[in-house]
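[1] Structure for the following, please:
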Amino acid sequence: MSPLEDMSWPGSATGDLNQKSSDHYDNALHDQKLDSWRVCFASDSTEQCIETDGYIRHEDFVCSQDNVYFHDVALLHLSEKVSNIQPVCLPYAEETLPSGDFCYWAGWAAAETGGINTNMKFQVPIPIMSSEACSQSGFWQNQLTASMVCAGFEAPEKLKSSCMSGAEGALICQSASNSAWEVQGITSFGPNNCFVERKPQVFTKVSAYREWVEDKMKKYSYEKNMA
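    Below you'll find the predicted structure:
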C-alpha cells in the first residue's frame, strides 16, 4: 500500500467519462487531451477545481450490450498539483476485501432541488458483498470478473440506505493492518433504478490494476519529460 505521491493523478472510471460527454470523449481518445475537463475536490465548506491536460484509459475497456463495463479504469492528469487535500492510499496488488466489512461509498449523485437537476455530494457506509453472493440469480449472475468488487445489502429492506442510482465516486475502505484509508473501488456500474432492480453496486477493483496504474503513470511522466 502506498499513497499517491504525485498529487496530479486522480483515478476515474472510463464508463463515467463516456457517459458525461460522448462527443468530447471520442476526441479525447484520439489525442489523449482533456483540456475542457475539470476535476473538483470538495469538503463541507470549500471546493477546488483543476483543469486536466491528459487522459489514459485502459486499453481493454469494453462496454457490453447490458451496460456492464469491463476494465473500467482510467487516469486523468491534472494541469497542476492539488493542495490542501489529504490523499488516500492505493491498496497492494491483488489485495482482497473480507465479505461483510463496511466501507464508505463517497462521490456525487444526481438530485432534484426545486425542479432543477443538480449533483449532490454523498457518503454512505456500505458492506462488501462476496462474489458468490453478487453472482447469484437476480443479481449480476455471470457478468462479474475478478477485477470487480460488489458492495451492498442482500436484504431488500436494507437496500434503501445505500441506493444511489447513477452515482459516481469511489469505494474507500480502512486497512485492517495499519488503519490507513485505501481507495479499493471506483464506481463502475449498477442498476438503473436500485429501488426497483434491487441489485448491488459494482466497482472496479483497484488492487487488480495497481501495476497498470503505476506503469501508466511512469510512462506518461517519461514521455512528457522527453517531449
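
[2] Please make it C-alpha for all contacts and neighbour counts, starting now.
    OK.

[3] Scan the protein for its longest helix.
    In the chain, with assignment by DSSP state H, the single longest helix is helix 210-226.

[4] Just the buried residues of that one, please?
    Using 16 or more other C-alpha atoms under 10 Å as the test for burial, helix 210-226 gives R210, V213, K216, M217.

[5] what separates the spatially closest residue to the first one that is not a sequence neighbour from I128, distance-wise?
    In space, and not counting its chain neighbours, R210 is closest to A93: 5.3 Å by C-alpha to C-alpha, 6 or more residues apart in numbering. With distances defined as C-alpha to C-alpha, to the nearest Å, the gap from A93 to I128 amounts to 18 Å.

[6] When these two are compared, which one has more neighbours?
    Neighbours per residue, other C-alpha atoms under 10 Å: of A93 and I128, the larger number sits with I128, 24 against 14.

[7] Settle this for me: that one is touching A151, isn't it.
    Yes. Using C-alpha atoms under 8 Å, I128 makes contact with A151 at a distance of 4.3 Å.

[8] before we move on, back to that, which residues are contacting the longest helix of the chain?
    By C-alpha atoms under 8 Å, 6 or more residues apart in numbering, the surrounding residues in contact with helix 210-226 are I56, L75, L90, P91, Y92, A93, E94.

[9] any chance of the residues you listed in a markdown table, with distance to F41 too?
    Formatted as a markdown table, the contacts of helix 210-226 follow (distance: C-alpha to C-alpha, whole Å):
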| residue | distance to F41 |
| --- | --- |
| I56 | 20 |
| L75 | 16 |
| L90 | 18 |
| P91 | 21 |
| Y92 | 25 |
| A93 | 26 |
| E94 | 28 |
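
[10] which among those gets closest to A111?
    A111 lies nearest to L75 out of the contacts of helix 210-226, by C-alpha to C-alpha, at 26.5 Å.

[11] quick one, longest strand in the protein?
    The residue-count maximum for a strand in the chain (DSSP state E) belongs to strand 116-129.

[12] Could you tell me which residues make contact with the residue nearest the centre of the chain?
    Nearest to the geometric centre of the chain sits I186, at 2.0 Å (C-alpha atoms, centre = their mean). By C-alpha under 8 Å, 6+ apart, the contact list for I186 reads G11, S12, A13, V73, G169, A170, L171, F203, T204, K205, V206.

[13] Identify the residues contacting the second one.
    The contact partners of S12, by C-alpha under 8 Å, 6+ apart, come to V73, A74, L75, L76, I186.

[14] try it again with 6 Å
    Going by C-alpha atoms under 6 Å, 6 or more residues apart in numbering, S12 touches V73, A74, L75.

[15] most neighbours, which of the residues you listed?
    Greatest neighbour count in the contacts of S12, by other C-alpha under 10 Å, goes to V73: 30 neighbours.

[16] One more sequence to fold, the one below, so I can look at both together:
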Amino acid sequence: MAAGEQPEHIRGSHFAKLGLQGDFENLNENNGPYWVLLGRHNLTLPEPLDQVIPVEKFIIHPEYNDSNVAKCYDIALLKLSHSAKLTPEVKPACLPPAGYTPPHGTKCYITGWGTTSTGGSVSDVLLEGLLPVVHYEHCSQPDWWGSTVKHCHICAGGYKVSGCIGDSGGPLNCPGENAEWEVHGVTSFVSACGCNTAKKPTVFTRMSYFIDWIKEVKTEQMGGLLVAGCVDMEESQILITGVDFRKWC
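    Have a look, this model is predicted:
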C-alpha cells in the first residue's frame, strides 16, 4: 500500500476483514498447491494462533482474460480443505447486496502487506489506508481512467494513498446500507505510472457486480454456501480473491 507512488503484480485474498494472506499470484492449476495463512499481522513473526489451511479447490471467473485484466472478471473463489476457526483475529466478512455501489466519497479502507511506495519494499505488518470512493462517472472521464474502467469496477482513493504491489486480491471495506462493514471491492490494478498517480485511483473488482455469480458457484460447485450478507460459522471455507494484478498507465 503506497502513500507516494508504484507498479505491477500483487497477491492476497480474503474472507476476513483482517489478517489473511494467501499466495495467489498468477492463480492457475499449474502453480499449485495453494494454501492460506490466517490470523497473521506481522508476516515475519510466527504467531501461536496462526492457521495454515490448504486450498481444496479454486474457480476463476470463466470470462477472466489474463491478457486484459481491465476487461473485468478479475475474481476467483477458493474453497479451503476445512473451515477456518473463527477468532478475534480471523473474522468473516459481509458482502453487499447485488448491484449496490457506495456513494461517491464514501470512506472505505484497503488493507494489505503491499509495497509502501513505487518500486519500494513490501510491508512486514498489515497496513490500512483510507480510500474514498470515486464514482464511475468521474473515474471513467478521459483524463482519469477513461474506458479502461468498466461498470464491473469500483474506484477508490487518490494520489495520496493507494493500493500497490502486494495488495492484490485484498479487500476494500466500506460501510454498508445498515452501517455494517462490507467488502465492496477486490484489489485489481493501479497505474503503471506509479501507485499514487494523480487521477488514477486504485481500481477494484466491484463485489456487488458478481453476487449472482458467487451465489451460482457456491450453490453448484462449492456446496451451497453463502450468497450476500455475512458469512456465518458454517461458511468459513470460501475465500474471494483476484486472479492477477497488472498496472495500466
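
[17] TM-score for these two?
    The TM-score (TM-score structural alignment, normalised by the length of structure 1) is 0.73; 191 aligned residues with a C-alpha RMSD of 2.8 Å.

[18] sorry, back to before: which SSE is the residue nearest to R210 of structure 1 in?
    Under the criterion DSSP states H and E, no helix or strand holds A93 of structure 1.

[19] If I follow the layout properly, it ends up in contact with S207?
    Yes. Applying C-alpha atoms under 6 Å, one finds A93 of structure 1 in contact with S207, separated by 4.6 Å.

[20] Can you show me which of the contacts of I186 of structure 1 carry over to structure 2?
    Using both residues aligned by TM-score structural alignment, their matches' C-alpha atoms under 8 Å, structure 2 keeps these contacts from the contacts of I186 of structure 1: V73, G169, A170, L171, F203, T204, K205, V206.

[21] In a helix, A133 of structure 1, correct?
    Yes. With DSSP: H, G, I helix; E, B strand; the rest coil as the criterion, A133 of structure 1 is assigned to a helix.

[22] What lines up with it in structure 2?
    Aligned by TM-score structural alignment, A133 of structure 1 pairs with H138 of structure 2.

[23] What residue, apart from its backbone neighbours, is nearest its match spatially?
    Leaving out its chain neighbours, the residue that sits closest to H138 of structure 2 by C-alpha to C-alpha, 6+ apart is W144, at 7.7 Å.

[24] neighbours around the one you found, how many?
    When neighbours are counted by other C-alpha under 10 Å, W144 of structure 2 registers 15.

[25] now it: how far from P102 of structure 2?
    Going from W144 of structure 2 to P102 of structure 2 by C-alpha to C-alpha gives 19 Å.

[26] Give me the three-state assignment for the aligned residue in structure 2 for G100 of structure 1.
    Applying TM-score structural alignment, one finds that G100 of structure 1 aligns to G105 in structure 2. Secondary structure of G105 of structure 2, reduced to three states by three-state DSSP: coil.

[27] burial measure for G105 of structure 2, as a count.
    Neighbour count of G105 of structure 2, defined by other C-alpha under 10 Å: 13.

[28] cool, S147 of structure 2 as well?
    By other C-alpha under 10 Å, 12 other residues sit near S147 of structure 2.

[29] Tell me how many other residues crowd the residue nearest to it when sequence neighbours are not counted.
    The spatially closest residue to S147 of structure 2, leaving aside those adjacent along the chain, is S140, at 6.0 Å (C-alpha to C-alpha, 6+ apart). By other C-alpha under 10 Å, the residues close to S140 of structure 2 number 20.

[30] And S140 of structure 2, how close does it get to H151 of structure 2?
    S140 of structure 2 is 9 Å from H151 of structure 2, where distance means C-alpha to C-alpha.

[31] before we move on, what about G157 of structure 2?
    G157 of structure 2 sits 17 Å away from H151 of structure 2, going by C-alpha to C-alpha.

[32] Give me the contact list for stretch 176-183 of structure 2.
    With contact meaning C-alpha under 6 Å, 6+ apart, stretch 176-183 of structure 2 is reached by C94, L95, P96, P171, L172, N173, C174, P175.

[33] One more pass at 7 Å, please.
    The contact list for stretch 176-183 of structure 2, computed with C-alpha atoms under 7 Å, 6 or more residues apart in numbering, reads A93, C94, L95, P96, P171, L172, N173, C174, P175.

[34] now, which of the residues you listed sits nearest T241 of structure 2?
    P171 (8.4 Å).

[35] Any figure for the gap between that closest one and L239 of structure 2?
    For P171 of structure 2 relative to L239 of structure 2 (C-alpha to C-alpha), the value is 11 Å.

[36] shared neighbours of the two, anything?
    Counting by C-alpha under 7 Å, 6+ apart, the common neighbours of P171 of structure 2 and L239 are H14.

[37] Looking at the two, which is more packed in?
    Using other C-alpha under 10 Å, the more surrounded residue of P171 of structure 2 and L239 is P171, with 33 against 22.

[38] neighbours around the spatially closest residue to K107 of structure 2 that is not a sequence neighbour, how many?
    Of all residues not flanking K107 of structure 2 in the chain, P132 sits nearest, at 4.5 Å (C-alpha to C-alpha, 6+ apart). When neighbours are counted by other C-alpha under 10 Å, P132 of structure 2 registers 21.

[39] same deal with S67 of structure 2?
    Around S67 of structure 2 there are 8 residues (other C-alpha under 10 Å).

[40] L27 of structure 2 now?
    19.

[41] Could you measure from it over to H61 of structure 2?
    Taking C-alpha to C-alpha, one finds L27 of structure 2 at 12 Å from H61 of structure 2.

[42] All the helices of structure 1, residue numbers only.
    Using DSSP H, the helices of structure 1 run over 14-20, 22-31, 131-134, 194-197, 210-226.

[43] Pull out the buried residues from the second one.
    By that I understand helix 22-31 of structure 1. Y25, A28.

[44] Same list, the kept ones among the contacts of I186 of structure 1, but as JSON lines with distance to P3 of structure 1 please.
    Shown next, in JSON lines, are those (distance: C-alpha to C-alpha, whole Å):
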{"residue": "V73", "distance to P3 of structure 1": "18"}
{"residue": "G169", "distance to P3 of structure 1": "18"}
{"residue": "A170", "distance to P3 of structure 1": "15"}
{"residue": "L171", "distance to P3 of structure 1": "16"}
{"residue": "F203", "distance to P3 of structure 1": "20"}
{"residue": "T204", "distance to P3 of structure 1": "18"}
{"residue": "K205", "distance to P3 of structure 1": "17"}
{"residue": "V206", "distance to P3 of structure 1": "13"}
